[in-house]
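>>> generate a structure from the sequence data that follows.
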Amino acid sequence: MTEMPHAVAVLGRGVVDPDEPVVTADDLGLTRGDGCFDSLRVFTDDSGRATAVDLEEHLDRLDRSARAMDIDNPSHAQWRQLVEETLDEWSTPGEAVLKLVLTRGREWRGPGPTALATISHRGPALPPGAPRPITAVTLTKGHPSDAFADAPWLLGGVKTLAYVANVAAVREARRRGADDVIFTTTDGYALDGPTSGLLVARGGALLSTPTGATGILESVTVEAIFEAARADGVQTRYELVPVVDLYTADGLWLVSSGRGPALVTALDGRALRADPDLAGRIARYADF
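Below is the predicted model of the structure:
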């Protein structure tokens, strides 16, 4: 196997050349963003063996997204086979992100949904518990914290392909001299990041934004941190956190499957508390 920065596999075809076209010009995922996806961490050890972390949990979340969009999702067994085929061809050392993409398929008499997997190399693996500091800014989402309560057609909590606003928010953060974004509501609460969940340490407990009415995506990694923290005797809660409380928190993280818990050291240009011992515990809870 040759080390490479990218790999692509298509359901029904297997691994293909990364430069080979895999979707048509009328695929609704391309023309309308009519599809969903999920992404997770891939770690390659010194022997060249690649492992997809928390695959089943991400397949479950992808299934929930597909059901919400009325798209026929391949079975877990089919996805697992596609992932195995892709990992068998992947030996690039370090960290990578595996993305599973599902679209509604072709607009004109298509054969059905398009399903594919990609792996993209992120870089060398960091030592366990190594700090991943970032800076962030708050940006409004333009709606209150309960905007999705009675509007299932808005697809709250669904990881759709329509990510253009998320990407635009990150660009705005970079224009402001920061690395990432914490979205906020018009009634003063924190939501999540464009590609990450929110984790707040306050008063000896760990908090994260609830799903449902807020419309945010359930975070597999936040839940894994919560489970490990509870086993360690730490209280965990899903509750709305006022934006003003972020600046005085005992610790603040943006958490994703690929990056793990990234410690926010400054928010809107204000330095935040950054306890290295607490950050190390959070990294351990996340298995990073």
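>>> okay, CA-based contacts and neighbour counts for the rest of this
Fine.
>>> name the residues of the helix or strand hosting A279 that are buried.
In the assignment (DSSP states H and E), A279 maps to helix 276-285. The neighbour-count check on helix 276-285 (16 or more other Cα atoms under 10 Å) flags 279-285 as buried.
>>> which of these lies closest to G123?
G123 has its nearest neighbour among the buried residues of helix 276-285 in A283, at 18.0 Å by Cα to Cα.
>>> for the helix holding A279, the distance to its chain's centre please.
Computed by Cα atoms, centre = their mean, to the nearest Å, the chain-centroid distance of helix 276-285 equals 20 Å.
>>> and what of stretch 63-76?
18 Å.
>>> three-state assignment of the closest residue to T160 other than its chain neighbours?
In this structure, T160 finds its nearest non-sequential neighbour in C36, 4.0 Å apart by Cα to Cα, 6 or more residues apart in numbering. Three-state assignment for C36 (DSSP: H, G, I helix; E, B strand; the rest coil): strand.
>>> what does L198 give?
Classified using three-state DSSP, L198 is strand.
>>> got a list of what it touches?
182, 191-192, 208-209, 222, 252-255 (Cα atoms under 8 Å, 6 or more residues apart in numbering).
>>> could you rerun that using 10 Å?
182-183, 190-192, 207-210, 219, 222, 241, 252-256, 261-262 (Cα atoms under 10 Å, 6 or more residues apart in numbering).
>>> for Y238, see how far away it is.
Noted for L198: a distance of 10 Å to Y238, by Cα to Cα, to the nearest Å.
>>> for the comparison step, fold the sequence that follows:
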Amino acid sequence: MKPLTLHLLDLSVPGGTITRHDPGEALIRVDDLGITRGDGIFEVAGVLHGVPLALEAHLARFARSARMMDLPEPDLDLWRRAVLAAATEMADQDALTAVKFIMTRGIEGADSAPTGWALGFLADDPAPAQADGLDVVLLDRGYRHDVADTSPWLLQGAKSLAYAVNKAALREAKRRGADDVIFLSSDGYVLEGPSSTLIARIDGTYITPPVTLGILPGTTQGDIFADLARRGVPSRVDTLSVNDLKTAAALWLCSSTRGAAPIRTLDGRTITVDHKATELLNADLDARKG
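Modelled structure (predicted):
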């Protein structure tokens, strides 16, 4: 990730303010709870030619995560302006860029306002993953499929800054010679990737797991399903088993900066990569205007 632009939000004043800074400037305090505890939320919106993609869906998920974590309700108009400011400054970039926007609980041990910023950066090139596909392994997340209902304090389905487990899962994938991970619930339900949403095509229907399993609502997946509906292609939200993945005609992991990346192996087993469908899905994603 190459930082390109940074906008800091002052959330301590009515209405908030946004100031531009050099992305290399030291701004965040070492006793901020986002740093010391991972206590905060974030979103990453892909940006094409200065236009943030699926911005309203990202803002809605940002507010959802804030509610789940008992953070102050974000002023979405303020955050929208911050993201747009960062995105506009990257309009001259031909490659895919992105804006990561973050809100923490503020300073540890103080009755402070949240800390917030929007960082624009040059994203990794998604073309290799889209063209070549991903080697993926299945890993147990360690929670039942109904954890969001039985234990909401575990914050499954909130996009929090506490990403140590997700990063550890990706390192385990690397140790196994793979690129990415699909999490399973302890009782066998298919969930999501550490930073992606799963789509499976089974009997001609595109299927993604429901957020009731304690997973994030996928912004990229949502756009894909909207595009499929416009083209008259069937899709649905439904539970999936490991056997469903084994019998699926095609599988994709979807995210804001990688688009729809096909899965070519799952636990070492070859999965057919549908290059034509992948190109069509990503062409639709690239045609978005926000």
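>>> one step back: V22 of structure 1: which of the buried residues of helix 276-285 of structure 1 is nearest?
A283 (36.9 Å).
>>> burial check on the closest residue to the closest one other than its chain neighbours, number of neighbours?
Excluding its sequence neighbours, the residue lying closest to A283 of structure 1 (Cα to Cα, 6+ apart) is G129, at 5.2 Å. Using other Cα atoms under 10 Å, G129 of structure 1 has 19 other residues around it.
>>> what is the end-to-end distance of stretch 119-133 of structure 1?
24 Å.
>>> the residue nearest to T160 of structure 1: neighbouring residues, count only.
25.
>>> so who does it touch?
Listed by Cα under 10 Å, 6+ apart, the contact set of C36 of structure 1 reads 29, 62-66, 68-69, 71, 100-104, 115, 158-162.
>>> quickly note the distance from it to A77 of structure 1.
Taking Cα to Cα, one finds C36 of structure 1 at 18 Å from A77 of structure 1.
>>> just I134 of structure 1 next, same as before
From I134 of structure 1 to A77 of structure 1 the distance is 37 Å (Cα to Cα).
>>> again with R13 of structure 1
In terms of Cα to Cα, R13 of structure 1 sits 16 Å off from A77 of structure 1.
>>> same thing with V23 of structure 1?
For V23 of structure 1, the distance to A77 of structure 1 - Cα to Cα - is 23 Å.
>>> which of these two has more neighbours?
V23 (17 against 10).
>>> returning to what we had before: superposed on structure 2, what's the mean shift for the helix holding A279 of structure 1?
Helix 276-285 of structure 1: mean distance to aligned residues in structure 2 after superposition is 2.7 Å, counting by mean Cα distance after the TM-score superposition for structure 1.
>>> run through the residues that contact the residue of structure 1 most remote from its centre.
For structure 1, the residue at maximal distance from the C-alpha centroid (Cα atoms, centre = their mean) is R109, at 32.5 Å. With Cα under 10 Å, 6+ apart as the criterion, no residue contacts R109 of structure 1.
>>> residue in structure 2 matching it?
Under the alignment (TM-score structural alignment), R109 of structure 1 pairs with A110 in structure 2.
>>> mind checking which helix or strand that match is in?
Using DSSP H and E, no helix or strand contains A110 of structure 2.
>>> what of T5 of structure 2?
strand 2-10.
>>> centre of the chain to that strand, how far?
For strand 2-10 of structure 2, the distance to the chain centre is 19 Å (Cα atoms, centre = their mean).
>>> so what does that strand touch, helix or strand wise?
Judged by 3 or more Cα pairs under 10 Å, 6 or more residues apart in numbering; DSSP states H and E, strand 2-10 of structure 2 is in contact with strand 17-21, helix 76-88, strand 97-104, strand 115-122.
>>> now do 7 Å
Judged by 3 or more Cα pairs under 7 Å, 6 or more residues apart in numbering; DSSP states H and E, strand 2-10 of structure 2 is in contact with strand 17-21, helix 76-88, strand 115-122.
>>> among those, which is nearest R231 of structure 2?
So among those, helix 76-88 is nearest, using Cα to Cα, at 29.7 Å.
>>> so which bits of that closest one are buried?
So for helix 76-88 of structure 2, counting by 16+ other Cα under 10 Å, buried means 78-80, 82-88.
>>> SS state for V42 of structure 1?
strand.
>>> which position in structure 2 pairs with it?
So, by TM-score structural alignment, V42 of structure 1 is matched to V47.
>>> what do we get in structure 2 for V10 of structure 1?
So V10 of structure 1 corresponds to L8, using TM-score structural alignment.
>>> returning to what we had before: can I get the buried residues of helix 276-285 of structure 1 in CSV including distance to A178 of structure 1?
As requested, these are arranged in CSV below (distance: Cα to Cα, whole Å):
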residue, distance to A178 of structure 1
A279, 20
G280, 23
R281, 25
I282, 22
A283, 22
R284, 26
Y285, 26
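>>> closest one of those to T214 of structure 1?
Using Cα to Cα, the buried residues of helix 276-285 of structure 1 come closest to T214 of structure 1 at I282, 24.5 Å.
>>> pull the contacting residues for V137 of structure 1.
173, 178, 180-182, 267-268 (Cα atoms under 7 Å, 6 or more residues apart in numbering).
>>> pretty sure it is in a helix, no?
No. Using three-state DSSP, the assignment for V137 of structure 1 is strand, not a helix.
>>> so it versus L263 of structure 1, what's the distance?
13 Å.
>>> need the contact list for P144 of structure 1.
P144 of structure 1 sits next to 185-187 when contact means Cα under 7 Å, 6+ apart.
>>> helix, strand, or coil at it?
Quick answer, by three-state DSSP: P144 of structure 1 is coil.
>>> against which helices or strands is the host helix or strand of R174 of structure 1 packed?
R174 of structure 1 is part of helix 164-175, with elements assigned from DSSP H and E. For helix 164-175 of structure 1, the packing partners by 3+ Cα pairs under 7 Å, 6+ apart come out as strand 180-184.
>>> ok, which stretches of the stretch 151-288 of structure 1 are strands?
Shown for the stretch 151-288 of structure 1, the strands assigned by DSSP state E, counting those that start in this stretch span residues 180-184, 197-202, 205-208, 235-238, 251-256, 260-267, 270-271.
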